[in-house]
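A.B. asks: Based on what follows, work out the 3D shape:
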Amino acid sequence: MSVFAEQLKKYRTEQALSQDDLAAQLFISRQAISKWENGDATPDLPNLIKLADIFGISLDMLVLGHTTNTTATETPSTKPMYPHMNGWDFLARYWWIFFGIAWLIYMFTKR
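C.D. replies: Got it, this is the predicted structure:
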């Protein structure tokens, strides 16, 4: 049985919802809920979002079975945007800068 199937059954029973009750809230059949809980099928993304809202949990908790560890004080890891930029990469990305530099040189030397 998949982690999602176990989580779905766990949260449905914790909230004392029958498969019929949950199916009515999602506007789907009870058989679909049964297939999800048995691991025979998986819901699409809109239904996953609705399930997370119904249970009051995150998608990570519903699908993967664990909570996210990010807090307001943590900052995301900072990786350089282009970690291995060499001279050719620089020229390929910023070739237009040379036109501005050439124009400035022209303006200052034409006097």
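
A.B. asks: switch to C-alpha atoms for all contacts and neighbour counts from now on
C.D. replies: Noted.

A.B. asks: What are the neighbouring residues in contact with the nearest residue to residue 63 once chain neighbours are set aside?
C.D. replies: In space, and not counting its chain neighbours, residue 63 is closest to residue 4: 4.7 Å by C-alpha to C-alpha, 6 or more residues apart in numbering. Neighbouring residues of residue 4 by C-alpha atoms under 8 Å, 6 or more residues apart in numbering: 37, 39, 62-65.

A.B. asks: next up, for comparison:
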Amino acid sequence: MNQFPTQLKKLRKSTNTTQDDLATKLFVSRQAISKWEAGDSTPDLTNLIKLTDIFNVGLDTLVFGAKPEEKVDSTEFVFDPKHNRYVRKLGKMNIWDFLAGYWWAILLIVFVIGFFSAF
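C.D. replies: Sure, this is the predicted structure:
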């Protein structure tokens, strides 16, 4: 969550909201907001959801800094927080994904066919 403090501060400043105003909306202290922006602590899930409502952004944008205008087909892709990017869900594979993942199997099949056709 190392991008969260930067995102929170950027979103707060873009809406001209002070730490006091934000603290009042979330029913926390101004020091709590300051610690979140400094990266010394993180808000709980309830406050994260409230922050997404206050700034009208998605959780991906708030926590990971994903661009809000990115439209991702959630039936085909899922967010991988370990690599901080969207990856294709398993089971939704096209021919190019298959060839990229199983090139060795295709070579094996070609070799076996070539071997038996020599007889």
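
A.B. asks: of the contacts of residue 4 of the first structure, buried ones?
C.D. replies: Buried by 16 or more other C-alpha atoms under 10 Å: 37, 62-63, out of the contacts of residue 4 of the first structure.

A.B. asks: on contacts alone, who are the packing partners of the helix or strand hosting residue 78 of the second structure?
C.D. replies: Element membership for residue 78 of the second structure, per DSSP states H and E: strand 77-80. For strand 77-80 of the second structure, the packing partners by 3 or more C-alpha pairs under 8 Å, 6 or more residues apart in numbering; DSSP states H and E come out as strand 85-88.

A.B. asks: Please verify my assumption that residue 78 of the second structure contacts residue 89.
C.D. replies: Yes: taking contacts as C-alpha atoms under 8 Å, residue 78 of the second structure lies within contact range of residue 89: 6.1 Å.

A.B. asks: what about the residue nearest to residue 39 of the second structure when sequence neighbours are not counted, neighbour count?
C.D. replies: Distance criterion C-alpha to C-alpha, 6+ apart; nearest residue to residue 39 of the second structure, sequence neighbours excluded, is residue 5 at 5.5 Å. Using other C-alpha atoms under 10 Å, residue 5 of the second structure has 21 neighbouring residues.

A.B. asks: got a list of what residue 92 of the second structure touches?
C.D. replies: residue 76.

A.B. asks: circling back: give me the aligned partner of the residue nearest to residue 63 of the first structure over in the second structure.
C.D. replies: Aligning on TM-score structural alignment places residue 4 of the first structure opposite residue 4 in the second structure.

A.B. asks: mind checking how far its match is from residue 113 of the second structure?
C.D. replies: Residue 4 of the second structure sits 55 Å away from residue 113 of the second structure when distances are taken as C-alpha to C-alpha, to the nearest Å.

A.B. asks: same question, residue 34 of the second structure
C.D. replies: Residue 34 of the second structure is 67 Å from residue 113 of the second structure, by C-alpha to C-alpha.

A.B. asks: likewise residue 8 of the second structure?
C.D. replies: Distance of residue 8 of the second structure to residue 113 of the second structure, computed by C-alpha to C-alpha: 59 Å.

A.B. asks: Pick out whichever of the two has more residues nearby.
C.D. replies: Per other C-alpha under 10 Å, whichever of residue 8 of the second structure and residue 113 has more neighbours is residue 8, with 21 against 11.

A.B. asks: Following the chain onward from the helix or strand containing the more buried one, which element is next?
C.D. replies: Element membership for residue 8 of the second structure, per DSSP H and E: helix 4-14. Counting by DSSP H and E, the next helix or strand C-terminal to helix 4-14 of the second structure is helix 19-26.
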